[in-house]
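Novice: I'd like to go over a predicted model; first the sequence, then the structure.
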Amino acid sequence: MAYIGKWVLGVACLSGLAGLPARGVTIDHSNFAAATSTAMSVMSKVGQLRWFFTHASVGANIVTGMNDLHGTDTNRYRLTIYSVGTAGGGANYRASTNPVSTSNGVIYECDRGNPGWANKLVCFSNSLVTSGWRFPKVNVAMDKFCWIDPDADSTNYCTLISQLEVRYPETLFIYLTMPLSGLSFDQNDERNSFNRYVRSFCAANSKHLFDVADLEAWNQAGVQQTYVSGGVTNQKMSFDYSEDTSSDWHLNATGRRRMALAWYSLAAALFAEDRDSDGSSDGDELLAGTEPANPDSTLEVHIAPQAFAGSGSNMVVSWVASTSRYYSIQRAVELAGSPVWSNRLADSLGANAFTDAVGAAPQHFYRLSARQ
């Protein structure tokens, strides 16, 4: 809140408390179902986010789970799916640029198949850099390996995502662990090694993690499925979530629902976590078009003049507008009880200032809000 004399202006997109230590959200077996009881006010915000997701067959299972969950309760689980095609090949492989315009509450998913783990990273990077699947087109981006990628280099994966985070700071990136097989061999050692590195990297660097492997490893009774190899305890997939018990490690209906709930729980958690401790949650910053990991990137409000001359005076409220954001200003005469807010500026695309005639009023209270 910015206080100037008796004029008070609140920024409606801000929430949370400044000064808390930075950390990332991790969604795993312990909290994947949180979205089932999350406040509807938060789930409404989740329904405003725009996502980009590159994947192959297990990712397609998760997308199916998202569709199915949406069908059970369209008010709580608001995200819908739009399938994006691919373009180019080799070093130019990427998601298509279409659609050019995007909408709130949509997951733009690209099934890029299995071209090899290195080319999967190339495809994801090109999709953002060349095809524009980043801010302001979407808010959140993520790429998922499959269980057939046990040789994927975890350092390369984390390095690429980190580089994209620096290049596109208004876009939020989600890190994912690699799915498992249900066997005590079948290159699960390599998958577990990859996953341990990604978890450690996310914990050390305040990154958001969708822990697919951990979700697969804990069965419905809450027992972790493990095996020991070389003195190291590794996770394996519970048969509760696999299509069969021998070779098909795609997700069955139970597994698909589990992953979909985890996705929503992760999305909801973004509106409770403020990694840059600027008083605005990561999720709210995405909706406002500011950078969720940069404390200097805020919806900063300025009021002029600093003093008022009574009747006939005007007050100018100004701010730095973000790309493709709509701004509204409301005014109330008091905050006690149930304040009555009147619209002064309604849903103005790209607005960065508003002038109000304040006259001789002893006080007014203003509220600025932003949406995409």
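Specialist: That came through, no problem.

Novice: from here on, contacts and neighbour counts on C-alpha atoms
Specialist: Will do.

Novice: please identify the helix or strand for L286.
Specialist: Following DSSP states H and E, one finds L286 within helix 282-288.

Novice: I meant H29, not that one.
Specialist: H29 belongs to no helix or strand when elements are defined using DSSP H and E.

Novice: now do V317
Specialist: Here V317 sits within strand 314-319, counting by DSSP H and E.

Novice: who does the next helix or strand after that strand touch, helix- and strand-wise?
Specialist: Downstream of strand 314-319, the next assigned helix or strand under DSSP H and E is strand 326-332. Counting contacts by 3 or more CA pairs under 8 Å, 6 or more residues apart in numbering; DSSP states H and E, strand 326-332 packs against strand 342-349, strand 364-371.

Novice: and here's the other structure:
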Amino acid sequence: MKINISILLGMYFCSCFAVNALTINHVQGNPSFFATITSQEVQNAKNKLYIAYGHTSHGSQLTTGMSGLVGFINGGGLGMSRPTNFFEWNHGGTGGALDLHDYAMGGDCGYYPQWVDNTISYLESSANSNCNVIIWSWCGQVSGKFAAGTISNEYLLPMASLETNYPTVTFVYMTGHLDHWSDDDLKAGNQMIRDFCTANNKVLYDFADIESYDPNGTYYEFANDNCDYYTASDGTLIGNWAVHYQTSHVENVDWYDCTSAHSEPLNANQKAYGAWALWTGIASIPEPCHLLFIIGNLIFVSRKKYKL
């Protein structure tokens, strides 16, 4: 009996290969959303993920926020009750923590081609063979790269190439931090990143969107990375939304103090909430599978894996 191998393989490939989109923005960076993340989802992330994070100062808001979150939840912050140190993280995942290698790769994704080279060096090292999540943050380069027309060639396309070359690794895209002094170019550059991620089913951590909203859901259209906000892109200073919230709410109940580079603690709080939504979201994506080649009565398994 003749078998049309091309049709058979095509049908199987389609059933095996799919890309899962995930966007983390101010919705997931809100404390009310964080409180809905279940213990089972957190444990699933701890069991599955081996994360490598490359960043400079602004990107540290995620991890310093995550560090402060441990004690905050230990003390019953947000009215939550979890086992002691349940949100702990470290390089190696020891003691039941999330395995997150902070500063795993030097620099940030604004330095091209260094960030690509550093990613490849990290993933090619046998010491990091279990890594299955790569995340890079920006510093202040998005606006400049948009103005120069290099976001695609120096960020989006290299990221997509890495995804192709390392199909068992989830690569997290990110927007750049707010910069009131380059408002138009920054917003346009960040939107370019969002549009690419939406069109191509990517995983996106929307750094800029998270710091554009306070926990009440109020949007600040002309905000800066330190949480100051203005009347317009060239307008006058109105105030600081994070300071307003912190002074009107109870510390260690509604928010917690932590290191937050260039900004207020509340900003890093929200980055940490979003980070845990990211980890649990990635962990819920189905495992990669091998592609089967069926020829007659023989079944061959490819050595390359494909994401479900």
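Specialist: On my side now, so go ahead. Predicted, not measured: the structure shown is a model, and the values here were computed from it.

Novice: matching residues in structure 2 for the helix or strand following the helix holding L286 of structure 1?
Specialist: Toward the C-terminus, helix 282-288 of structure 1 is succeeded by strand 301-304 as the next helix or strand (DSSP H and E). Counting by TM-score structural alignment, strand 301-304 of structure 1 falls onto no part of structure 2.

Novice: mean shift of the helix or strand containing T54 of structure 1 relative to structure 2?
Specialist: In the assignment (DSSP H and E), T54 of structure 1 maps to strand 51-55. Superposed on structure 2, strand 51-55 of structure 1 shows a mean distance to its aligned partners of 0.4 Å (mean CA distance after the TM-score superposition for structure 1).

Novice: let me see the contact set for the most centrally placed residue in structure 1.
Specialist: Geometric centre of structure 1, nearest residue: V140, 4.5 Å, by CA atoms, centre = their mean. With contacts taken as CA atoms under 8 Å, 6 or more residues apart in numbering, V140 of structure 1 has the following neighbours: 49-52, 134, 171-174.

Novice: residue in structure 2 matching it?
Specialist: By TM-score structural alignment, V140 of structure 1 lines up with V133.

Novice: preserved in structure 2, out of the contacts of V140 of structure 1?
Specialist: Contacts from these that recur in structure 2, judged by both residues aligned by TM-score structural alignment, their matches' CA atoms under 8 Å, are 49-52, 171-174.

Novice: save the helices and strands packed on strand 326-332 of structure 1 as JSON lines, and put in distance to G65 of structure 1 and mean neighbour count too.
Specialist: JSON lines is the format used below for these (distance: least, CA to CA, whole Å; neighbours: other CA atoms under 10 Å):
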{"stretch": "strand 342-349", "distance to G65 of structure 1": "34", "mean neighbour count": "15"}
{"stretch": "strand 364-371", "distance to G65 of structure 1": "28", "mean neighbour count": "20"}
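
Novice: out of those strands, which comes closest to L160 of structure 1?
Specialist: Closest to L160 of structure 1 of those is strand 364-371 (CA to CA; 29.7 Å).

Novice: so which elements touch the closest one?
Specialist: Applying 3+ CA pairs under 8 Å, 6+ apart, one finds that strand 364-371 of structure 1 contacts strand 7-11, helix 282-288, strand 326-332.
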